[in-house]
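[1] coordinates for the following, if possible.
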Amino acid sequence: MSALLAAVPWPAPSSCAAAVALLAIAAVWLLCLRLLPFMARRRRMKTEARLPPGSFGWPLVGETLDFVSCAYSPQPESFVDKRRLRHGSAVFRSHLFGAATVVSADAEVSRAVLQSDARAFVPWYPRSLTELMGKSSILLINGSLQRRVHGLAGAFFKSPRLKRQVTADMQRRLAPALAAWRAQGPGARLRIQDHAKTIVFEILVRGLIGLEAGPEMQQLKQQFQEFIVGLMSLPIKLPGTRLYRSLQAKKRMARLIQRIIQEKRRKRIIAGEGDGEAPRDAIDVLMGDGSGELTDELISDNMIDLMIPAEDSVPVLITLAIKFLSECPLALQQLEEENMQLKRRKTDMGETLQWTDYMSLSFTQHVITETLRMGNIISGIMRKAVRDVEVKGHLIPKGWCVFVYFRSVHLDDTLYEDPYKFNPWRWKEKDMMSTSSFTPFGGGQRLCPGLDLARLEASIFLHHLVTSFRWVAEEDHIVNFPTVRLKGGMPIRVTSKDKILHAG
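    Have a look, this model is predicted:
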């Protein structure tokens, strides 16, 4: 036996070690091939476990049809409420407007998304809206350019100079409107939404591009109304479609604004760049940037974007406040008393009301805050994850959208007692600036730059209405989709307080 073994030609020790190593490598390689599917399956299972619960709904359309159906109902938040109960979570996955989406009705998750920068999330909007906004829109740009445009616009909107101008313009513009309403006699019927839109649009456009009331203003307003109705339309740009008509309206507005920009540049050259004159409107502010990145096209596009609150958000805020006040006589009475007290004090002192006077009206500000909470003029925003992001234990995969749904948070009975009741007094003890559950203007780097101006304009309108008239509201109801508005324009019948005092 030993002789037989000795006769076998065994390899040398070095070649034997090499063979053993090759066999070991081959064994490991084969083992990995067997384990890869298992490891991938485990990785998928782990990812699924971290994803929020939910369902993608129907093929192609997902849950969009149900979302839109609920949005047209009196309670749009029912879409979220049903899934919140079904999945046991205020954060769930869905498929909306053609994208895999994580929906958040959790205040902490929503705030974390809003506070994130472009390294985690970038804006996402339906295709029709991105087509109309354009690549240079403040709603879509990112990084240093977004911070520069947002910072310049925000500083201008917060400036005392603009607030003084807007206050004087609103007082001057409201005076003939109030006189016309008085002239109609007791019981004159007004559609508040229409009047608020006309007044606010003209005032904000003057602050944005320096355009005065006249034929060009009327032309701009007509084109803007044609433009804004296409924001939520089918993404088809063929001639005759809604989107095509809105795009043509935007081009006409852009030409008008660019003529204004070019005229301003010409005057600057004549006067000299270093004349030191303070900016009179938002165009002046952006033109004075000096970086070279803010082209005429970018400026004109963003002026159009910044007109949206003038046509939509601020007038609707005013209209909703009047609707809610009409349904809450006690709140209306306290608002009236606060404003009448201010008016009498300023009259006795022989002074004109300043913007600081309007903003000092604490109960009036509570009314506006509560209107924003209940009205949800902006129901939510969408962001797209540029990488895998984990928020409060929930995974938002790269490429997915996250829908931060403000409305469900603002109407959450665990955060607000009796949330469907108009209760301005709740803000007497609640600090709206420190709570993550109140985000009507968004948050983070994209916080709406005009939030102070919106409050000021609403305060001025309410002050002059409640100190000049008593009113009786007709029945009207809120439409929540595609934008929030009053179906009938909020008709009220007004009687001048002068007439009431005279009759008494």
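
[2] contacts and neighbour counts: CA atoms only from here.
    Noted.

[3] check whether Arg93 sits in a helix, strand or coil.
    strand (DSSP: H, G, I helix; E, B strand; the rest coil).

[4] could you check how far it is from Thr483?
    Distance of Arg93 to Thr483, computed by C-alpha to C-alpha, to the nearest Å: 24 Å.

[5] these two: which has the busier surroundings?
    Arg93 (23 against 18; other C-alpha atoms under 10 Å).

[6] ok, now which ones touch the more buried one?
    With contact set as C-alpha atoms under 8 Å, 6 or more residues apart in numbering, Arg93 has these partners: Leu51, Pro52, Pro53, Gly54, Ser55, Phe56, Ala100, Thr101, Val102, Val103.

[7] would you do the same for the sequence below? I want to compare the two.
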Amino acid sequence: MDLFLSDTTMNTIIAILLFLIPVFLVLTWRKRSPERVPPGSLGLPLIGQSLGLLRAMRTNTAEEWLQKRIRKYGPISKMSLFGKPAVFIYGQAANKFVFATDSSSIVNQQVKSISAILGDRCILELVGEDHKRVRDALVSFLKPESLKQYVGKMDEEVRNHLEMHWHGKEQVTVCYKTLKLGVTTDEDTFNIICSLLFGVERGLRREKLADDFRYMIEGMWSIPVNLPFTRYNRSLRSSARAQKLLKHLIDEKRVDLENGASSRQDLITCLLSIRDEKNKQVISEREIIHNVLLIMVAGYDTSSVLLTFLMRLFANNPAIYAAVLQEQEEIAKNKPDGEHLTWEDLVKMKYTWKVAMETLRLFPPVFGGFRKAVKDIEYGGYLIPKDWLIFWVTGMTQMDDTIFPEPSKFDPSRFENPASIPPYCFVPFGGGPRICPGYEFARIETLVSIHYLITRFTWKLLCSDNSFSRDPMPVPAKGLPVQISPRKLL
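    Sure, this is the predicted structure:
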């Protein structure tokens, strides 16, 4: 009987503790919020509003989800995302604050899931002189003057992809939500990145890297709970395999350099060859690996999403399609059969790029991002405490009718004079000193791909559903299946 009472008492105590511990955690979590912080709720520890935001992104209602917060708390509010307290901001002033404020106040800081997957030495994480050193090294390869010589190689990759996966087909799915190699535009962009930036040619190694890469992306925005069978855990394991493969690749490139290979044959070789006045390698091996992973994600995101939504646009908007086709056919008819596109050809694709820019305005590949306050700072009349995240979004500014009249209307003429668009209002590639170093690479990749898609094929949609979800990048319903037919070459 005494033993029974003892067990009952112990069970009661355990039950009370199980009830009190979460209450204590919630109370202490809320006490961390000092006075004068923006209104809002941090929610439960670790989880916060993460699940709500991810659910809204996957149903393409994230803007509405944020608008509901704005109606309740105002344009600035506190929340908790992926295990960290954060302040949500948006608008032109917010974009300028994020992209133009120096590192004495805010610094790059991704959520734990992103930094753990991509690595802590990529430029998304670096600050001050380290950020400048690595960014300058990347720009030395990705600037227009350097990329001019690679247009032909990019042209070749696009044509090879279409020859292997489009010619002879009656139907393709443009963008898979599942992890599948094949005919997709995202596979095309991945091939270009592998070949041009990393010197990884077609074969088993590229296929393995592609598999790991796709699993990495799945967990980029996820709750950082490293348990088996979670997206986060699978992404971490994929990242580890990809980093190991890249390390082997760097070893090979280092040997190639020692044997007299050109330092400009690809991005990795370029980074390995950069030396200081003491002949010491400027960029560490770890920094090369982490920034290669970043560029894989960044280059893939923008270009594959943009190409997918451009194909959907052309199928739904005959007038835009006809105007782009006319511009591209003018270029094609002046090219001898089999000759690659040149930099001068890309310069002529002015209307095509305006269409691409307007597509990016309506369907930004990156929903938003994060910074971190390195000290208590004032913004909009509120205090952002030291070490809190700053969560900003792009699409809400690009759909602001005070900046872009009739924002839901597709109108490429908005970009006739880019200088007429107020600074920090159109930010698919960032802005100011934080503008994406791969901007020019994405432009070339997009224009070359569109040239061959539109001059060599026609297509019609096989799915009338125009909705899309974010996971975390936008993907059209059912992956945008299309019926294709070859066009007669001029």
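
[8] and the TM-score between them?
    Overlay of the two chains. TM-score (TM-score structural alignment, normalised by the length of structure 2): 0.82; 443 aligned residues with a C-alpha RMSD of 2.7 Å.

[9] returning to what we had before: among the contacts of Arg93 of structure 1, which recur in structure 2?
    For the contacts of Arg93 of structure 1, the aligned pairs still in contact in structure 2 (both residues aligned by TM-score structural alignment, their matches' C-alpha atoms under 8 Å) are Leu51, Pro52, Gly54, Ser55, Phe56, Ala100, Thr101, Val102, Val103.

[10] of those residues, buried ones?
    Burial by neighbour count, 16 or more other C-alpha atoms under 10 Å: within those this picks out Leu51, Pro52, Gly54, Phe56, Ala100, Thr101, Val102, Val103.

[11] test my guess that the last one contacts Tyr405.
    Yes - with the criterion set as C-alpha atoms under 8 Å, Val103 of structure 1 and Tyr405 qualify as a contacting pair; they are 7.0 Å apart.

[12] for the counterpart of Lys135 of structure 1 in structure 2, what are its contacts?
    Superposed on structure 2 with TM-score structural alignment, Lys135 of structure 1 falls opposite Asp120. For Asp120 of structure 2, the set of contacting residues under the criterion of C-alpha under 8 Å, 6+ apart consists of Leu126, His290.

[13] quick one: Asp120 of structure 2 is in a helix?
    No - the assignment for Asp120 of structure 2 is coil, going by three-state DSSP, so no helix is present there.

[14] let me see the ranges of the strands in the stretch 51-200 of structure 1.
    Residue ranges of the strands in the stretch 51-200 of structure 1, as given by DSSP state E, counting those that start in this stretch, are 91-96, 99-104, 121-123, 188-191.

[15] which residues of the stretch 351-490 of structure 2 fall in helices?
    Using DSSP state H, counting those that start in this stretch, the helices of the stretch 351-490 of structure 2 run over residues 395-398, 439-456.

[16] may I see the strands of the stretch 51-200 of structure 1 organised as JSON lines, with distance to Met490 of structure 1 added?
    As requested, the strands of the stretch 51-200 of structure 1 are exported to JSON lines (distance: least, C-alpha to C-alpha, whole Å):
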{"stretch": "strand 91-96", "distance to Met490 of structure 1": "32"}
{"stretch": "strand 99-104", "distance to Met490 of structure 1": "32"}
{"stretch": "strand 121-123", "distance to Met490 of structure 1": "33"}
{"stretch": "strand 188-191", "distance to Met490 of structure 1": "5"}
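
[17] for Arg373 of structure 1, find the nearest of those.
    Comparison of these against Arg373 of structure 1 by C-alpha to C-alpha identifies strand 99-104 as nearest, at 17.0 Å.

[18] distance from that closest one to the middle of the chain?
    Taking C-alpha atoms, centre = their mean, to the nearest Å, one finds strand 99-104 of structure 1 lying 18 Å from the centre of the chain it belongs to.

[19] now swap in stretch 436-444 of structure 1 and tell me
    Mean C-alpha position of stretch 436-444 of structure 1 versus that of the full chain (C-alpha atoms, centre = their mean) differs by 9 Å.

[20] excluding its backbone neighbours, what's nearest the residue positioned nearest the centre of structure 1?
    Here the mean C-alpha position of structure 1 is nearest to the C-alpha of Ile378 (C-alpha atoms, centre = their mean), at a distance of 5.1 Å. Counting by C-alpha to C-alpha, 6 or more residues apart in numbering, Ile378 of structure 1 lies nearest to Pro440, which is 6.6 Å off, once chain neighbours are set aside.

[21] would you mind measuring from the match of Lys135 of structure 1 to Ser113 of structure 2?
    Here the distance between Asp120 of structure 2 and Ser113 of structure 2 works out to 11 Å (C-alpha to C-alpha).

[22] follow-up on the earlier one: touching, the residue nearest to Ile378 of structure 1 and Thr371? I think so.
    No - proximity of Pro440 of structure 1 to Thr371 does not meet the contact threshold set by C-alpha under 8 Å, at 10.0 Å.

[23] who are the packing partners of the biggest helix by length in structure 1?
    Looking only at structure 1 and at elements set by DSSP state H, the helix with the highest residue count is helix 13-50. The elements that helix 13-50 of structure 1 packs onto, with contact taken as 3 or more C-alpha pairs under 8 Å, 6 or more residues apart in numbering; DSSP states H and E, are strand 394-396.

[24] what's the average distance of the strand it packs on to structure 2?
    Superposed on structure 2, strand 394-396 of structure 1 shows a mean distance of 3.5 Å to its aligned residues (mean C-alpha distance after the TM-score superposition for structure 1).
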